[in-house]
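S.K.: this is the structure alone, sequence omitted:
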């Protein structure tokens, strides 16, 4: 993008009091941004208010600095991921965002250069998931990516991060080096990563997917930006899956926007006792599709799974050694321990439970109960949660 063209787009975006709606009205009337700033006050006043017209004819004082920052950012790719800007008038602008109510004027892109995916699914949820919620997000995203879908999320802590991780793990190399494993829509400028805990994750997404922002470089993590960017998460996707959410979760904003955009909304149910499940249960009551596995989503969207890679030829069978009589190598104490753990898992069930509740259900002495819980925790079968409760982790 040439300096003059970039400067005109940035000037339009930076003009105080002129939002996306007014800017689109001006672009529809006059064409490219350069032409807008060549108009008279009277001509502009027929499309926007008098105050907006006067502001449009005054160049923002920080424009030259912002133009240079942006050009330097675009030029500093080195051997890293590609850096690009697409504007509302660019043929590479995603057509799915043109259909939403408030498409951004500019999109900053960091990552692979390829076509926008036709099979994209948003995955969102709470920043404070239960252990099972994090596991669900990662496993579902891995399955979606393995089926050839691009997982879209917001790089936030919790469910978002787990979804990006799962997608990076599951995307098959057979779909090509330039296929997008995952897209992260962020609420800051692309010259910073928020939250900082996801710095390494952001670098990996940029290598195997795409990071997108509508906010100019230097934009800090301002609270209003995050709910606003949710329209892009749902807008780029054919459907939105809410993994785990409280009743006041920002994920419900994304689900509402998806519904308003005519997209499918899915939700994973959880425990009736868990606050982080109530948002999903509310969505299901309102008509969201209840999801138990990834195949439920694929079938609802009529998306076949990606074809499996050809199986490797079977190795010649080796001569079988004579079978030895099966003998149990477990000691009586090991058998007793396994029996106690099985009983403990049955007592725990699917809902979180306190130590007192588990003691009442099993009758185990406290030292034995604590020892068995620690063993299960170290094995990754049970998680210790805030408030002194334990939750069984479902896998597979």
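M.R.: Structure received. Just so we're clear, the structure is a prediction, and the values are computed from it rather than from any experiment.
S.K.: from here on, contacts and neighbour counts on C-alpha atoms
M.R.: Will do.
S.K.: how far away is the residue lying closest to residue 88 once chain neighbours are set aside from residue 85?
M.R.: Nearest residue to residue 88, sequence neighbours excluded (CA to CA, 6 or more residues apart in numbering): residue 105, at 5.1 Å. According to CA to CA, to the nearest Å, residue 105 stands 10 Å off from residue 85.
S.K.: pasting the second one now:
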């Protein structure tokens, strides 16, 4: 990481009202660095950006604007990487609009590991969720990091599968990293922050605005060597990620499904457009063979010893689908305790999540 003055300038530039990524890149090309931008005269700034933006920059770095980010950085697990940092994902330098900087919570070493994006429908079928977890686990065990967006459905399943493997997982989100969206994935977000990484280009405090998610999708595809769409309708936002992957020169893979299933229509459309049909992780590995790495010492979720409260909870779940309220009554645990234990059991491959908020034992 660079010195404090340089970091302050990067932060201030990224937070400048009305500037945007394109304007910031023009300024950096003209002046060379954020510090030089803030040292430039208003006349020279006006030759590059609009007058109101130039006037805003000429006011200098506002300490009150960057203070929240600097306070956030006091946590040793929080990081900010800029275009000038070695830790910045090198693959993003090859896309048309790389973010000026990234907020990162978790492991910086994952940002430049060979990676694959796994995306798909929020309203996934049980089969789709199972497929996403299986692909993610198998690919992660080869050393690939799995990148997704931490949405419900396929995204969350991909993260869970990857965390059971050796390659780690990165969630690229559409909010500031001081927020978790969707809130139901709070436990997953916590686990990703500890064993993987959460990444965002959006400043702290940014809410989950609809326009944010297509923008973050370019980072998901841009950080990845390829994009696997497991299950998607024709309206699924994951098709945006696939389109961006194609535009960025990445491989796109799709899992076929029933011709009668709405959640397969998007995958079939991609296959008609030239996406590679895959039935197993090996199909992807054959395409990405040059990227394979020896599995690193990623702290995968430890195998759970079925004892104590977790063991009792597993007995309460059984092999028939059951909801959280029933489990709360059976176990006597609080909702917070249940959420943590259910996530642990699921990450260890002992239970499945079923649409409708149900859980089912599989081992």
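M.R.: Perfect, thanks for sending it. It should be emphasised that the depicted structure is a prediction, and the values quoted were computed from it without experimental measurement.
S.K.: got a TM-score for the pair?
M.R.: Remark: TM-score between the superposed chains equals 0.78 [TM-score structural alignment, normalised by the length of structure 2]; 304 aligned residues with a CA RMSD of 2.6 Å.
S.K.: rewinding a little: what does the residue nearest to residue 88 of structure 1 correspond to in structure 2?
M.R.: Correspondence of residue 105 of structure 1 to structure 2, assessed by TM-score structural alignment: residue 100.
S.K.: for residue 260 of structure 1, same thing?
M.R.: Counting by TM-score structural alignment, residue 260 of structure 1 corresponds to residue 247 in structure 2.
S.K.: same check, this time on residue 210 of structure 1
M.R.: Per TM-score structural alignment, residue 210 of structure 1 is aligned with residue 197.
S.K.: who touches that match in this structure?
M.R.: Applying CA atoms under 8 Å, 6 or more residues apart in numbering to residue 197 of structure 2 gives the contacts 104, 105, 106, 107, 108, 110, 169, 170, 171.
S.K.: change it to 6 Å
M.R.: 105, 106, 107, 170 (CA atoms under 6 Å, 6 or more residues apart in numbering).
S.K.: and of those residues, the nearest to residue 88 of structure 2?
M.R.: Nearest to residue 88 of structure 2, judged by CA to CA, of those is residue 107 at 12.3 Å.
S.K.: would it be right to say that residue 105 of structure 2 lies in a strand?
M.R.: Yes: assigned with DSSP: H, G, I helix; E, B strand; the rest coil, residue 105 of structure 2 falls within a strand.
S.K.: who's in contact with it?
M.R.: Contacts of residue 105 of structure 2 by CA under 6 Å, 6+ apart are 77, 78, 193, 197, 198.
S.K.: picking that back up, ok, of the contacts of residue 197 of structure 2, which come out buried?
M.R.: 105, 106, 107, 170 (16 or more other CA atoms under 10 Å).
S.K.: between the contacts of residue 105 of structure 2, which has the most around it?
M.R.: residue 198 (28 neighbours; other CA atoms under 10 Å).
S.K.: helix or strand: which one has it?
M.R.: In this assignment (DSSP states H and E), residue 198 of structure 2 forms part of strand 197-200.
S.K.: just give me the residue right at the centre of structure 1.
M.R.: residue 153 (1.6 Å; CA atoms, centre = their mean).
S.K.: how about that one, what's its partner in structure 2?
M.R.: Residue 153 of structure 1 maps onto residue 148 of structure 2 when the alignment is built from TM-score structural alignment.
S.K.: hang on, the earlier thing: burial measure for the match of residue 105 of structure 1, as a count.
M.R.: 20.
S.K.: one more: the one 3 residues further on?
M.R.: Residue 103 of structure 2 sits with 23 neighbouring residues when counted by other CA under 10 Å.
S.K.: quick one: residues contacting residue 159 of structure 2.
M.R.: By CA under 6 Å, 6+ apart, residue 159 of structure 2 lies in contact with residue 169.
S.K.: now it: which helix or strand?
M.R.: helix 154-163.
S.K.: that helix: average distance to aligned residues in structure 1?
M.R.: Helix 154-163 of structure 2, aligned to structure 1 and superposed, deviates on average by 0.3 Å (mean CA distance after the TM-score superposition for structure 1).
S.K.: need the next SSE after that helix, C-terminal direction.
M.R.: Downstream of helix 154-163 of structure 2 (by DSSP H and E), the next one is strand 169-172.
S.K.: and the equivalent of residue 283 of structure 2 over in structure 1, what element?
M.R.: Residue 283 of structure 2 maps onto residue 296 in structure 1, with residues paired by TM-score structural alignment. Assigned by DSSP H and E, residue 296 of structure 1 belongs to helix 294-300.
S.K.: many thanks, we can stop here.
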